[in-house]
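In: no sequence on hand, only this structure:
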């Protein structure tokens, strides 16, 4: 009996069926195996001095919801999903050895570890098996950028001007109607979440965060539709018509799009978000706020393409330094600055933090507490549901003064920021109940008004 022509689809952060180029074929295979390998390196401690895994409980829960939902989608289309835990290159090589596929299809990754895994698999493939590496997770493919790598723009603004002038964003692809069947002799399997971490299986977001992320393609599209279209019908000043005015908010479900979690795992593609915003603009007209959503997607593209140039340098070129008391106080929300402490408690309790809060806690850690920026980046990697390696580490490099942006000395006066963005102290009192009974004008500087109850901060920013 003739061996069927089989393709293996190797998933990373592309956990969707619609607008997934890996699932579209010029010449469809006779059989297809779809596999996701959870990298065992992500289950190692995030720091040598700490037992917590690189994948914190909020991240694992969202990831597992996403793979479970994807498996259901694939089953409905006549396929399935195999989930493995281990070394991605070794697990894929073993599958290729067993199945002898005609090709392996995988999305291009800009990050050093994932790129090295792809190269390692390529070196182990037998003759007759092709490896197709496909641009699948950015607005603009690397090959379509209007400049060569050696002519990389010196700043995001220069990058944005060039790509907005010279590039059309392709429309997203519809989901396939059906998929090739599962190979007859191929294994199937889906390890339970408890196998990874019981803490993750039981993790729930603190309701004070006012938004509970559910992983998966369907949840991502539901959020996309809700944010773009639901608010106008009930007269709320939220959504794409108000995004630029609300994006610096701190609390609530809709001050931000919150698309980033689904983008980070590829449950939504950036082209799907871009097209959805353009559909909204076709009905309502383009405005500065709706443009700003696509502007943020370009920031994401910038970080993803820049990460390829940076290689391992994106993560710093030395081992992480030891943990110290200042860092431990910062991550536990015990610095004495309510605006910082509230944000860090929200981060660990919900897996999310607003952009405004992220900038402030990062600046305070690096500029005021004088802690190595890489510890902050690694802690965010552990905590954030929407962790995206190029964006997270790229932004932290800016804070640490090693990024590509020429403005290397940006400092956030966190008390001034607190007064501006949380003038009544509602945000800090939400996460720090001890502040509830203080007047609004005392909540950001409680050590000044009630020194018998509130310790002075570890490092007092300029006030």
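Out: Nice, I can see it. Not measured: the values here are computed from a predicted model.

In: only C-alpha atoms from now on, for both contacts and neighbour counts.
Out: Fine.

In: measure residue 259 to residue 26 for me?
Out: Residue 259 sits 31 Å away from residue 26, going by C-alpha to C-alpha, to the nearest Å.

In: ah, wrong one, I meant residue 331
Out: 50 Å.

In: who's more crowded, those two?
Out: residue 331 (22 against 5; other C-alpha atoms under 10 Å).

In: measure the more buried one to residue 127 for me?
Out: 50 Å.

In: ok, now residue 368?
Out: Taken as C-alpha to C-alpha, the span from residue 368 to residue 127 is 57 Å.

In: these two: who's more crowded?
Out: Neighbour totals were compared for residue 368 and residue 127, and residue 368 leads with 19 against 8 (other C-alpha under 10 Å).

In: which residues in the stretch 151-300 of the chain form helices?
Out: In the stretch 151-300 of the chain, the segments counted as helices under DSSP state H, counting those that start in this stretch are 156-166, 198-202, 217-233, 243-246, 260-264, 270-284, 288-310.

In: then the stretch 351-463 of the chain?
Out: Using DSSP H, counting those that start in this stretch, helices in the stretch 351-463 of the chain cover 355-363, 373-383, 389-399, 414-421, 426-431, 446-449.

In: ok, and for stretch 162-181, which residues are buried?
Out: 163, 172, 179, 180, 181 (16 or more other C-alpha atoms under 10 Å).

In: count the neighbours of residue 198 for me.
Out: Count around residue 198 with other C-alpha under 10 Å applied: 11.

In: how much space separates it from residue 86?
Out: Going from residue 198 to residue 86 by C-alpha to C-alpha gives 19 Å.

In: go on, residue 323?
Out: Counting by C-alpha to C-alpha - residue 323 and residue 86 are separated by 28 Å.

In: now swap in residue 314 and tell me
Out: On the measure of C-alpha to C-alpha, residue 314 and residue 86 end up 24 Å apart.

In: what about those two, which has more around it?
Out: Shown here are residue 314 and residue 86; by other C-alpha under 10 Å, residue 314 has more neighbours (22 against 15).

In: what sits against the more buried one?
Out: Residues in contact with residue 314 (C-alpha atoms under 8 Å, 6 or more residues apart in numbering) are 307, 390, 393, 394, 397.

In: structure two is appended below for comparative analysis:
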């Protein structure tokens, strides 16, 4: 019997999951697995948990939802915990699997783990086959080789839009043939050395993990509320559920694919209208692609203080007092404080807020931008390695910004984007 393992990572979905579909097509039986990688639950060199409470909760919900969906098809999810390069080969031996199907990684640590697993599997005469499942445009369809991708987004976008097309989605399987898979036992937050944190009731949205919830959100934002038709005008908002799509958390864990969103946009445009706003959502998905391809091109450079530039001055020393004020929302700036409190109490922050607090960190506090990026990594529900580190490098002036030094006038930004102080009042009530 030809048995294959499907190793789920940040692709926790059945719809438009090429690794899963190819595994089903090439095998007689498949074993879906997810491995809680010990390295993801350690404290980083910057002093923060790699995965914080909010993101861990979202992950557990997403895995439970994936298991529910798999069971309806005659399968289920096997949960492993430890080092993937140890645990994946063990399950390969247990089921005598000939092949492991998985999502292809681009960021440095993830790529290292993938290589370690591949080496361990090679010794067992088991093949690891990976698929590019997390971008809107497939890397093979780009009008340039990875090493030649333009470092300026606008150049990348214009040529890609002109010369590349978005591939069709892979439909979700109807049935999956698996041996009997025991009932799922997910680790508790306590076992992961974390604790439950309820999302503050003032949150812009109460995120819940899983493909089911991702599809609900998609349907709400497009077809129930038609909010997508005003996206370009409202996307810089800061209060409420529908000023932006809020797809980011589900995209980050792969509960939905960018291609699925793209094709729903096209469906929406056919049924309703195509305008600047519907295009702008595709534009934002392209930004996400851009950072992924930049990580393929530059590998470790986005984790260096000098980023992808070579002319950055020496790193600034850590100031623990200023860092604490920034994290806890006790800086001299009310606008920064409101945004940082939102992040601390909900695991989310608006795009406008993120740009401002990152600019403040780099320009006003003059600290190593990677400390800020590492705090975001720990705190954000929608943390995505390429988008997070790529955007922080951009704001720090060591990434893909063609303008060398982007500086935000925080007070002007507050007046422009929180004119009536409603956002500041929401989070700093006692001060108003």
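Out: Good, I have the coordinates. Quick caveat: nothing in here was measured; it's all calculated off a predicted structure.

In: quick revisit: from the contacts of residue 314 of structure 1, pick the one nearest residue 360 of structure 1.
Out: residue 397 (14.5 Å; C-alpha to C-alpha).

In: corresponding residue for residue 74 of structure 1 in structure 2?
Out: Under the alignment (TM-score structural alignment), residue 74 of structure 1 pairs with residue 70 of structure 2.

In: go on, residue 42 of structure 1?
Out: Per TM-score structural alignment, residue 42 of structure 1 is aligned with residue 40.

In: same question, residue 227 of structure 1
Out: With TM-score structural alignment as the criterion, residue 227 of structure 1 matches residue 221.

In: do residue 289 of structure 1 as well
Out: Matched by TM-score structural alignment, residue 289 of structure 1 corresponds to residue 277 in structure 2.

In: hmm, its match is touching residue 234, no?
Out: No: with contact defined as C-alpha atoms under 8 Å, residue 277 of structure 2 does not count as touching residue 234 (9.3 Å).

In: the helix or strand containing residue 67 of structure 1 packs against which elements?
Out: Element membership of residue 67 of structure 1, judged by DSSP states H and E, is helix 57-76. Packing contacts for helix 57-76 of structure 1, counted by 3 or more C-alpha pairs under 8 Å, 6 or more residues apart in numbering; DSSP states H and E, involve helix 198-202, helix 217-233, helix 373-383.

In: so of those helices, which one's packed in deepest?
Out: Sort the helices and strands packed on helix 57-76 of structure 1 by mean neighbour count, taking mean count of other C-alpha atoms under 10 Å, and helix 373-383 sits at the top with a mean of 22.

In: how big is the offset of the helix holding residue 67 of structure 1 relative to structure 2?
Out: Compared with structure 2 after fitting, helix 57-76 of structure 1 deviates on average by 0.5 Å (mean C-alpha distance after the TM-score superposition for structure 1).

In: list the buried ones in that helix?
Out: Result for helix 57-76 of structure 1 [16+ other C-alpha under 10 Å]: buried residues 57-71, 73-75.

In: for stretch 126-139 of structure 1, same thing?
Out: Buried residues in stretch 126-139 of structure 1 (16+ other C-alpha under 10 Å): 129, 131, 135, 136, 137, 138, 139.

In: what residues does it touch?
Out: Here stretch 126-139 of structure 1 makes contact (C-alpha under 8 Å, 6+ apart) with 14, 20-22, 97, 100-108, 122, 141-142, 169-170, 266, 269-271, 297-298, 301, 304.

In: please enumerate the strands of the stretch 1-150 of structure 1.
Out: 6-11, 31-39, 82-86, 103-107, 130-134 (DSSP state E, counting those that start in this stretch).

In: among those strands, which is nearest residue 404 of structure 1?
Out: Using C-alpha to C-alpha as the measure, strand 103-107 is the one of the strands of the stretch 1-150 of structure 1 that comes nearest residue 404 of structure 1, at 25.4 Å.

In: so where is that closest one in structure 2?
Out: Going by TM-score structural alignment: strand 103-107 of structure 1 matches residues 99-103.

In: any idea how far that stretch is from the middle of the chain?
Out: Relative to its parent chain, stretch 99-103 of structure 2 has a centroid offset of 20 Å by C-alpha atoms, centre = their mean, to the nearest Å.

In: before we move on, what about stretch 89-107 of structure 2?
Out: Per C-alpha atoms, centre = their mean, the centroid offset for stretch 89-107 of structure 2 relative to its chain is 23 Å.

In: go on, stretch 21-28 of structure 2?
Out: The chain centre lies 27 Å from the centre of stretch 21-28 of structure 2; the measure is C-alpha atoms, centre = their mean.

In: could you list the buried residues of that stretch?
Out: The neighbour-count check on stretch 21-28 of structure 2 (16+ other C-alpha under 10 Å) flags 21, 23, 24, 27 as buried.

In: also stretch 277-297 of structure 2?
Out: 277-282, 285-297.

In: what of stretch 188-197 of structure 1?
Out: If you call a residue buried by 16+ other C-alpha under 10 Å, then stretch 188-197 of structure 1 has these buried ones: 193, 197.

In: what is the neighbour count of the nearest residue to residue 35 of structure 2 once chain neighbours are set aside?
Out: The shortest distance from residue 35 of structure 2 to any non-neighbouring residue, by C-alpha to C-alpha, 6 or more residues apart in numbering, is to residue 80 (4.4 Å). Residue 80 of structure 2 has 19 neighbouring residues, counting by other C-alpha under 10 Å.

In: spatially central residue in structure 2, please.
Out: Nearest residue to the geometric centre of structure 2 (C-alpha atoms, centre = their mean): residue 252, 2.4 Å.

In: what residue of structure 1 matches up with that one?
Out: Match for residue 252 of structure 2 (TM-score structural alignment): residue 264.

In: verify the stated contact: that match with residue 387.
Out: Yes: at 6.3 Å, residue 264 of structure 1 counts as touching residue 387 under the criterion of C-alpha under 8 Å.
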